[in-house]
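Asks: structure for the following, please:
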Amino acid sequence: MKTLVVLFVVYVLRLWRKALELDYGTMKLLFLPHMEAVRWNIGKMKALAVFWMARRQAPAYQQFLRDHHTRSPRLHGLIPDLSSLPIMDKENYVKRYSLGERCLGGKVPGHGIIIDESSGSSGVPTNWVRGTAERRANKRMLEFGLFHLIGPGPYFLINAFALGPWATGINITMSFADLAVMKSLGPDAQKIINTLHSFGPDQHYVIMGYPPFLKQLVDAAPLDWRSYNVTMIYGGEGMSEAMRDYLLAKGIRKVYGSFGASDLELNISSENDFTIALRKAVLSRPELAARLVKYPGATPVIFQFNPADFYLEETAAGELLVTLCRPYYLAPKIRYNIHDRGQVIRFSELKRILADCGLTPDDIAPGYSELPLLLHYGRADMTVAFYGSKIAPADLQEALMSTPALASRVQSFTMFTSEDEAANKSLRICMELAQGQSIADLDAESASPAFFEELQRINQDFRESWRMLPVGQRPELTFYSFQTGPFADSDMRIKQQYIHSEPLSAVPAKAISPRRATTRLVARPSTRRFNLFDL
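Replies: Just a heads-up that it's a prediction; the model follows:
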């Protein structure tokens, strides 16, 4: 009986949702205040309906449940407890079963289907299938999100994500093609600059891309950004507040982030003026950071999400689980682990934390919505363990952008780890200078200590490791000219690989200064072959 009641409630909610999505004004009713618990419970009921559908119609999920000896989750009233359902990820589910087996009906439909793929930055690209209904729903919510963030159009959208079959680029183009003027150029700085020159400063430009490329674009463009009305939307990886401030200081009007995954959905959660202000408050108020932030290192990016659409959980290890609660996804994802480190905070909990620090949400920023927060720390496996500390790419980005001598000169970075014959671990941070920047003009002797001082400020575990390390084993900073050394084969179309392992034979033996962090300058392309692979 409870099953029938839940199905009826979900059916009514689906009709109600479709009615609200007809108009921007009615869509705002989805985010009414004082409805947080209701939204969470709606998400759980919708997730249960997705579970029942997948159990009946998706052969892969049927077998997956049998392998884990799983039955239906228990109901508390009409609210399910999803914690008994097995956790899926790319290894135990996506790679184990064919694309057709993961689809409802056991095969890929013969029409109305888009197949895209992940960038393959962590290995072989994976194919993902998206049906008409889910593309339509995603398109509608992207339109609503854009309107909510930056106001009514018209917009001139420039898609600087990778084009071709890759998930973000192709879905951004399809979603926004009917909304505004759309030009999909991919990460090609010169073509974007030419477009800005051709159409002039009277447009409201929205440029979307990965953070490293957006910075490269701003640095490379021979134009006054202040004379253009440009909003930037980034995705694929996090952005430090130092980088955001850098872009704003150059003349970009607004910078917002969106969190999604090609495995799941493009826009699971997003930044807004409230979350950005909250993150800045965390940076400036240690007592707030101590209460809010769970993991050490760079300050996490803070998003808000709708739990009626995406039910988010944390594992005991702090990894993020995502259940797509919309019933029309062709290949359901239930408690899917994308192996990102995340922290979910309900808005009611946030208000208690703020109150303990003598603050209210209005003190952070007016006009907020009472949606839960996602604090996103980056990939769970994208850290380097170094003498008791864990260093993440986000730490390096924040340290880099906080070092004035480097912020405008460095385009990208990567980390190499290695061990010598005595098992002494070393860490080398490589930085690629931007095009047109000369190593001869870089004051590396002062920039390197300043960078490591910032890194110690950001990552307290690294600060303690630095104090304990013998001078000769401290990390070194290596600078390379544009597109040389480990950056010679870099591809801006895909997300950067920030962590690599370096074989012993590739580590040069050399003297290291006992007084300061080592700085190496490499002015010409290296002929050394690096063994590059993502951890």
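
Asks: every contact and neighbour count from this point should use C-alpha atoms.
Replies: Fine.

Asks: which ones are touching residue 153?
Replies: Contacts for residue 153 (Cα atoms under 8 Å, 6 or more residues apart in numbering) come out as 147, 180, 204.

Asks: residue 181 too?
Replies: Residues counted as contacts of residue 181 (Cα under 8 Å, 6+ apart) are 154-157.

Asks: and it, how far from residue 199?
Replies: Noted for residue 181: a distance of 11 Å to residue 199, by Cα to Cα, to the nearest Å.

Asks: and the helices in the stretch 1-150 of the chain?
Replies: Using DSSP state H, counting those that start in this stretch, the helices of the stretch 1-150 of the chain run over 2-20, 24-27, 36-57, 59-67, 99-102, 132-150.

Asks: how about this one, so we can line them up?
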Amino acid sequence: MKLETVAEEEQIQTHKPEGIIPGFQRALALFKQASTNVPAYKAFLKSHGVDPGKINTPADFSHVPIVTKENYLKKYPLRDLMWQRRVSDARMISASSGSSGQPFFWPRGNQSVEDSVVILDELLDRTFSTKTKETLCINAFAMGTWIAGTYMNSAMWRLADLGHKIVTITPGITKEEIARELEVLGSSFRQILIMGYPPFVKDVVDYAKTRHLKLARLDIKCLLAGENFSEQWRDYILTRIGKKNQPESTLGMYGTADAGIVGTETPLSIFIRRLSAQDRRLYEALFGNDSILPTLVQYNPELRYVEEVDGKIIFTTDNSLPLIRYEILDEGRVFTPEMVAGKLNKLGLKTPSQLEPFSSYPYITLFGRQDVAATFYALIIYPENIKYGLEISSLQAIVTGKFTITADFDAVTQEQVLNLTVELQQGLKPTPKIEKKVFNAVVGSLEHNNSEYNKLHQEIGKKAEPIVHLLEQGNPDFKPGIKHRWFKR
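Replies: As a prediction, the model looks like this:
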């Protein structure tokens, strides 16, 4: 995404002298090892005419071809993508959502979990005092083959081994069970850490209110992942859990099936994000003219070497399936600590001294993905999930096949809502009967083609169902003669 309001000189990341860019030496060593010991990567470099021996500086490294799912991961056998073709180096295999048609299976070795432990060890101790407070960790991520639930379970167990007073329970996305755990177990712990997808965590705290649970008495904290959320949404949750004006009680994570945890919100990044929402000058300096407040996280460059290339996030990370200069299609920017400090100083803005411990970490701003139809309750819904429903024979004479889909938040209730707008064939007008037909076909397609949606629908029912809007042909929302955008931000 081009950020036209950001000054031209700020488009280029501030560089330190070559050889001492944080994380580069580790990334370079990983590149050298993979070029020799990962058959697929060795073949990939050869096909692009790259001599690994000539890659020695950050400038050299920036010319190494970017790998993607299409040009690399799907092109080579799984065994060839792994160190010395050893699939047994993996300890677990996680799946991406499969929303695009076929899930990709990601082998995860010990390195993946150890990296997450390093990231969370400091964060949870400094922010939630988990080494001194007995903490009930409620893992409310979806369990099964998807990465978040099992990955975070492994991390919590390792953190407990390292002295964190964390006890984990795994209800998954079942709000009734979570409410029961809060009611029965909550008072036995000094604090509760609920981990989950933002919309589902909201469902949990809203449901707890209907059960007359006094959440403010339980000292609840939240660790969230899967999608962006607004500061208005954060304030809603803080009020519900009795933490008004304590935004650091809810931390977001930037994680992927590809690499696990890449970065996290910190008290400092939250302070800067909230400040930018109030100060348009800072907003434009960090985020340009994007209309949706992006996610702002910090990361450890020794674990995740992150680059910004043409507005896309590129990262290099070690695992049983190593990724070197991998493009995940997330749009965003990378800022050094010096760049952010400079923007704040230029505007006469200061950060509280107690946030200083987090000031040495670089930042990533995330704007989303143009190729994704929508993220809804943290699962990805692609255009194909909808198309298949609209293409059934009984609808072919009724709809054109064009639609737009948006995942919005209701301004009053802060509930996440999936809006689906569908174009009718020429001469037809919207009717409740057509609306019902479209609804049934689309929900059926989502359940059949998206396993995560199917599970979500089973758990939360009507809240997972799209609201269908029908438009007559010729409506400006469906302009002819241009490439159609399935996803409207």
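
Asks: still on that earlier bit, and the contacts of residue 153 of structure 1, which are buried?
Replies: The neighbour count (16 or more other Cα atoms under 10 Å) marks residue 204 as buried among the contacts of residue 153 of structure 1.

Asks: now, among the contacts of residue 153 of structure 1, which is nearest to residue 464 of structure 1?
Replies: Of all the contacts of residue 153 of structure 1, residue 147 has the smallest distance to residue 464 of structure 1: 45.6 Å, by Cα to Cα.

Asks: ok, back up a step: closest to residue 323 of structure 1 among the contacts of residue 181 of structure 1?
Replies: Distance to residue 323 of structure 1, by Cα to Cα, is smallest for residue 157 among those, at 29.9 Å.

Asks: is the corresponding residue of structure 2 for the closest one in a helix, a strand, or coil?
Replies: Counting by TM-score structural alignment, residue 157 of structure 1 lines up with residue 137 in structure 2. Using DSSP: H, G, I helix; E, B strand; the rest coil, the structure places residue 137 of structure 2 in strand.

Asks: tell me the contacts of residue 137 of structure 2?
Replies: So residue 137 of structure 2 contacts 166-169, 192-195 (Cα under 8 Å, 6+ apart).

Asks: same check, this time on residue 51 of structure 2
Replies: By Cα under 8 Å, 6+ apart, residue 51 of structure 2 lies in contact with residue 45.

Asks: corresponding residue for it in structure 1?
Replies: Per TM-score structural alignment, residue 51 of structure 2 is aligned with residue 71.

Asks: can you check residue 236 of structure 2 too?
Replies: Here residue 236 of structure 2 is matched to residue 246 in structure 1, going by TM-score structural alignment.

Asks: next, work out how far apart its match and residue 366 of structure 1 are.
Replies: In this view, residue 246 of structure 1 and residue 366 of structure 1 are 24 Å apart by Cα to Cα.

Asks: of these two, who's got more company?
Replies: residue 246 (18 against 11; other Cα atoms under 10 Å).

Asks: where's the more buried one, which helix or strand?
Replies: Using DSSP states H and E, the element containing residue 246 of structure 1 is helix 241-250.

Asks: mean shift between that helix and structure 2?
Replies: Superposed on structure 2, helix 241-250 of structure 1 shows a mean distance to its aligned partners of 0.6 Å (mean Cα distance after the TM-score superposition for structure 1).

Asks: what's the angle between the helix or strand just after that helix and helix 132-150?
Replies: Per DSSP H and E, the first helix or strand lying C-terminal to helix 241-250 of structure 1 is strand 254-259. Taking axes from the mean of the first three to the mean of the last three Cα atoms, to 10 degrees, one finds strand 254-259 of structure 1 and helix 132-150 inclined to each other by 150 degrees.

Asks: to which residue of structure 2 is residue 91 of structure 1 aligned?
Replies: So, by TM-score structural alignment, residue 91 of structure 1 is matched to residue 70.

Asks: ok, now residue 117 of structure 1?
Replies: Matched to structure 2 by TM-score structural alignment, residue 117 of structure 1 sits across from residue 95.

Asks: please name the residues that touch its match.
Replies: Residues counted as contacts of residue 95 of structure 2 (Cα under 8 Å, 6+ apart) are 103-106, 145-147, 257.

Asks: neighbour-wise, give me the winner out of those.
Replies: Neighbour-wise, these (other Cα under 10 Å) top out at residue 147, 27 neighbours.

Asks: corresponding residue for that one in structure 1?
Replies: By TM-score structural alignment, residue 147 of structure 2 lines up with residue 167.

Asks: residue 370 of structure 2: what secondary structure?
Replies: Once three-state DSSP is applied, residue 370 of structure 2 turns out coil.

Asks: return the set of buried residues in stretch 354-367 of structure 1.
Replies: Buried positions in stretch 354-367 of structure 1, judged by neighbour count with 16+ other Cα under 10 Å: 354, 360-361, 364.

Asks: residues near the aligned partner of residue 308 of structure 2 in structure 1, how many?
Replies: Aligned against structure 1 by TM-score structural alignment, residue 308 of structure 2 finds its counterpart in residue 314. Other residues within reach of residue 314 of structure 1, judged by other Cα under 10 Å, total 17.

Asks: please, which helix or strand holds the nearest residue to residue 314 of structure 1 once chain neighbours are set aside?
Replies: Closest residue to residue 314 of structure 1 apart from its sequence neighbours, by Cα to Cα, 6 or more residues apart in numbering: residue 320 at 4.8 Å. If you go by DSSP H and E, residue 320 of structure 1 is part of strand 319-324.

Asks: repeat that for residue 182 of structure 2.
Replies: Element membership for residue 182 of structure 2, per DSSP H and E: helix 175-185.

Asks: and for that helix, what span of structure 1 is it aligned with?
Replies: Using TM-score structural alignment, helix 175-185 of structure 2 pairs with 189-199 in structure 1.

Asks: quick one: buried residues of that stretch?
Replies: Quick answer for stretch 189-199 of structure 1 (16+ other Cα under 10 Å): 189, 192-193, 196.

Asks: how big is the offset of it relative to structure 2?
Replies: Mean for stretch 189-199 of structure 1 is 0.7 Å (mean Cα distance after the TM-score superposition for structure 1).

Asks: report the distance from that stretch to the chain centre.
Replies: Here the centre of stretch 189-199 of structure 1 is set off from its chain's centre by 27 Å, with Cα atoms, centre = their mean, to the nearest Å.

Asks: hmm, who's touching that stretch?
Replies: 158, 185, 216-217, 220-221.

Asks: redo that, cut-off 6 Å
Replies: With Cα atoms under 6 Å, 6 or more residues apart in numbering as the test, stretch 189-199 of structure 1 has contacts from residue 217.
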